[in-house]
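Asks: What follows is a predicted protein model with its sequence.
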Amino acid sequence: MSRVWNFSAGPAALPEPVLRQAAEEMLDWHGAGMGVMEMSHRGKEFMSIAEAAEADLRELLAVPSNYRILFMQGGAIAENAIIPMNLLGEKRVADYVVTGSWSQKAQKEARRYCEVNIAASAEANGFRSVPPMAEWKLSADPAYVFTCTNETIGGVEYPFEPDLATIGRGEVPVVADVSSHILSRKVDISRYGLLFGGAQKNIGPAGLTIVIVRDDLLGRSVPDCPTAFDYKTVADNGSMYNTPPTYGIYIAGLVFQWLKRQGGVAAIEAQNIAKAELLYGYLDGSDFYENRIDPACRSRMNVPFFLKDEALNDAFLAESKAAGLVQLKGHKSVGGMRASIYNAMPLAGVQALVDFMRDFAARRA
């Protein structure tokens, strides 16, 4: 068997030890005589899996006791609707900071449920940076402020954690879509009212959505919010109001255990910094490739880059695939290339990419 270096933005590569353990347990989980996909979500076997996964995630992210961890379905796109339905309460306005494709989609979806105020936008510079908080213009009484702290498509990551107290609005909860950099770096959960993300980038397979929500934000749902999407109902039922994505939770739990064996989030962040510095360092020193994002706002997880001669794009993709480097084509809305280097991508994979890029450029000099 030969595995490729998989730079997909999601569904993305998983740690090989996790895949091997899942394969070993596929037919018989810990002597249960059945695999996890076959288990009742209310049986003691699966309940132990879910409880351990939640506890490990709480430990890894240092989630305070006044926050609930919910295992849901529908992905981040569904949360773009579920969030306003849950957090509006009696308010009619929500504020959005637009830094790229995903926050743009989020604010468009929210308009189906409430008035939207664009508190800040980086559209004028082509979504190449994050507007500093001093430029944010919040509405008079928003239900929340929405942010996407890592834009998977554009490769923009917040270089700061939003703290509305610094602009005199500390009472407004901050919501963050953390889909593509959750668990890649330390985060102060207490700065946020709610964080959410699809699992398929840095946690596990597609189908599982993680929501971390502060207790005081539960119970605010609008009357027509579907019961299965009401955060309070989900929380009160331990994420078991309906059948959760059981296998996704199981794989996520294995990933959390793998992260703990690596030394936790602080240790994996150090590895991510090294990987990003290697790739961006090569790009910055090259006259053949370029990255167009403000260096202060570059994502450690999603690195878009362009060949200065884009007529060579097809050759680059074909030859990189032949070399065992796959899923490097940029998103159709942006073009170029994109290397997603999530936690599961080792430094050796990034080095292999840089070596190929250097060789490809040399052969066309």
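Replies: Thanks, I have the structure now. Numbering: from 1, shown residues only.

Asks: contacts, neighbours, all on C-alpha from now
Replies: Will do.

Asks: Okay, and residue 76 sits in which element?
Replies: Per DSSP states H and E, residue 76 falls inside helix 75-87.

Asks: Mind listing what's buried along that helix?
Replies: Taking 16 or more other CA atoms under 10 Å as the neighbour-count basis, helix 75-87 is seen to contain the buried residues 75, 76, 77, 79, 80, 81, 82, 83, 84, 85, 86, 87.

Asks: for the helix or strand following it, packing partners?
Replies: Using DSSP H and E, the helix or strand that follows helix 75-87 in sequence is strand 93-98. Strand 93-98 sits against helix 101-110, strand 115-121, strand 145-148, with contacts defined as 3 or more CA pairs under 8 Å, 6 or more residues apart in numbering; DSSP states H and E.

Asks: okay, those, which one's buried deepest?
Replies: Each of the helices and strands packed on strand 93-98 was assessed for mean neighbour count using mean count of other CA atoms under 10 Å. The highest is strand 145-148, with a mean of 26.

Asks: this is the comparison structure:
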Amino acid sequence: MSAALDIFCPFDAVGMNNQEIRHGFFLRYVLDPARPHGFGAECLRAFMWSAAEATQDDPDGSLKALDVHLMNLDDAIVDREYKSIDLLVQIPSEKVIIAIELKIDAMEHSGQLRRYRRIIRDEYSVSKGWRQLFLFLTKRGDLPSEEDGKGWRSLPLDNVVDALDRVATKGSGQPEARMMLHAYVAMLRRRHLNDQRMEDLARKLWREHGEALDYLISRKPDLSSDVMQFLADRHKDIADRLSGSLKTMIEPEHSAKNELRFGFADWDSIPGMLEGTGWNPSKRLILFMVKREPKSGSFRLQVYLGPGPRERRQALFDSLKAVGARVDGKWGIQESWRQLVVKDIPAPVDDEFVEGFAEKLQAEMQNFLHSFFALYDTAMKRLVEVVT
């Protein structure tokens, strides 16, 4: 098992895997056609294709795959931290400006997206012929906040990883640069995207060394982490409580360190519901999740439409829209992840108790689910009726 974890990675060596600033440095370098990596504009074009693919269902989307194919990107300028914007891509010859906000394990800060959007609209105005694109790059294409994220488009990290991987495997670029790009893609998949082999190794480590790992975790004071562990220890009890409150069967799902997942068992008979891929053992396409943000300690309640056959995902999404169910964001299902409903919960304050905050969070979970579940249930049952 040690050999399986004994993988040299230059990005892990410099502590980059969870450092958004360092991700920004590397992405700026490979996306910039003027840098001496030998890729030219290939990485930037691949990135823009991934953005066009992710936003293809967005009625307000301003970037299409054909546009990207025909663009001259050789004069592109890529800046990092321009007026605090993580990445800014300027293509003067095409009059295109792209603002990118990168969130690996963090959530957006209050007002930042609105502020960045105002900067771009003032400095690269549509009236002067500029086409503007605002991309919110996260692990699973999380939606930006409704209040501050107007105009921002959700871009899942796996779309970008797949695009860069295609560039790395083509054999273009300088050998050293190609090796680094391969290592970067591998690190992202290993650390941030679904990797079943690593999940299996983690479970084996917990089985064999659970006491030692528990001891180490117990020595790291973190109130929100303690709350998450408290909830995880009561995963089934919480599912039972939610089931009773909603009068439907909710089951605990395989979860991750900072994610607690639940499935809606009464929807399993819906055509295609159990055809999800690469996400959870139950293969359910729709899950409810409680996510902890490690840096801020805040929590996010989310309902996700996960990866699976596009026609199945589209049918579920269309049924929700048809009955007027709440679906946050104005775009379609995207290629893999679609966050359907979201609510942010501030981090516990220092003088709160674990049990008290956990109880408050469970009450928030119930209220959150009650706010949309009736119409979601109607939409799901409607699909069963159509088939029968």
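Replies: Yep, that arrived. Just so it is clear, the model here is predicted, and its values are computed rather than measured.

Asks: TM between them?
Replies: The TM-score (TM-score structural alignment, normalised by the length of structure 1) is 0.29; 184 aligned residues with a CA RMSD of 6.8 Å.

Asks: wait, which of the buried residues of helix 75-87 of structure 1 is closest to residue 248 of structure 1?
Replies: Residue 248 of structure 1 has its nearest neighbour among these in residue 75, at 12.0 Å by CA to CA.

Asks: how about the closest residue to residue 152 of structure 2 other than its chain neighbours, what does it touch?
Replies: For residue 152 of structure 2, ignoring the flanking residues on the chain, the nearest one in space by CA to CA, 6 or more residues apart in numbering is residue 134 at 4.7 Å. Neighbour list for residue 134 of structure 2: 98, 99, 100, 117, 151, 152, 153 [criterion: CA atoms under 8 Å, 6 or more residues apart in numbering].

Asks: let's see 7 Å
Replies: Residue 134 of structure 2 sits next to 98, 99, 100, 151, 152, 153 when contact means CA atoms under 7 Å, 6 or more residues apart in numbering.

Asks: between those residues, which is nearest residue 344 of structure 2?
Replies: Nearest to residue 344 of structure 2, judged by CA to CA, of those is residue 152 at 17.7 Å.

Asks: In JSON lines, list the contacts of residue 134 of structure 2 along with secondary structure.
Replies: Compiled in JSON lines, those are given as follows (DSSP: H, G, I helix; E, B strand; the rest coil):
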{"residue": "98", "secondary structure": "strand"}
{"residue": "99", "secondary structure": "strand"}
{"residue": "100", "secondary structure": "strand"}
{"residue": "151", "secondary structure": "coil"}
{"residue": "152", "secondary structure": "strand"}
{"residue": "153", "secondary structure": "strand"}
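
Asks: Derive a PyMOL selection command for the buried subset of the residues you listed.
Replies: For anyone working in PyMOL, the buried entries among those, judged by 16+ other CA under 10 Å, can be selected with:
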select buried, resi 98+99+100+151+152+153
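
Asks: Sort out which one of the contacts of residue 134 of structure 2 lies nearest residue 168 of structure 2 for me.
Replies: Closest to residue 168 of structure 2, out of all of the contacts of residue 134 of structure 2 and judged by CA to CA, is residue 100, at 21.9 Å.

Asks: can you tell me how far the closest one sits from residue 28 of structure 2?
Replies: Residue 100 of structure 2 is 11 Å from residue 28 of structure 2, where distance means CA to CA, to the nearest Å.

Asks: between these two, what contacts are shared?
Replies: The contact sets of residue 100 of structure 2 and residue 28 overlap at residue 87 (CA under 7 Å, 6+ apart).

Asks: Of the helices and strands packed on strand 93-98 of structure 1, give the one that comes closest to residue 56 of structure 1.
Replies: Across these, residue 56 of structure 1 has its closest neighbour in strand 145-148 (24.2 Å, CA to CA).

Asks: Just the residues contacting that closest one, thanks.
Replies: 94, 95, 96, 97, 102, 103, 173, 174, 175, 176, 177, 178.

Asks: my read: the second one touches residue 117, true?
Replies: Read it as residue 95 of structure 1. Yes. Using CA atoms under 7 Å as the test, residue 95 of structure 1 is close enough to residue 117 to be in contact (4.7 Å).

Asks: Based on its surroundings, how many neighbours for residue 198 of structure 2?
Replies: Taking other CA atoms under 10 Å as the neighbour definition, residue 198 of structure 2 ends up with a count of 14.

Asks: Checking my notes, it in a helix, right?
Replies: Yes. Checked against three-state DSSP, residue 198 of structure 2 lies within a helix.

Asks: separation between it and residue 357 of structure 2?
Replies: Residue 198 of structure 2 sits at a distance of 31 Å from residue 357 of structure 2 (criterion: CA to CA).

Asks: again with residue 180 of structure 2
Replies: Between residue 180 of structure 2 and residue 357 of structure 2 the distance, using CA to CA, works out to 44 Å.

Asks: does residue 312 of structure 2 sit in a helix or strand, and which one?
Replies: Assigned by DSSP H and E, residue 312 of structure 2 falls within helix 310-322.

Asks: now do residue 69 of structure 1
Replies: The secondary structure element spanning residue 69 of structure 1 is strand 67-72 (assigned by DSSP H and E).
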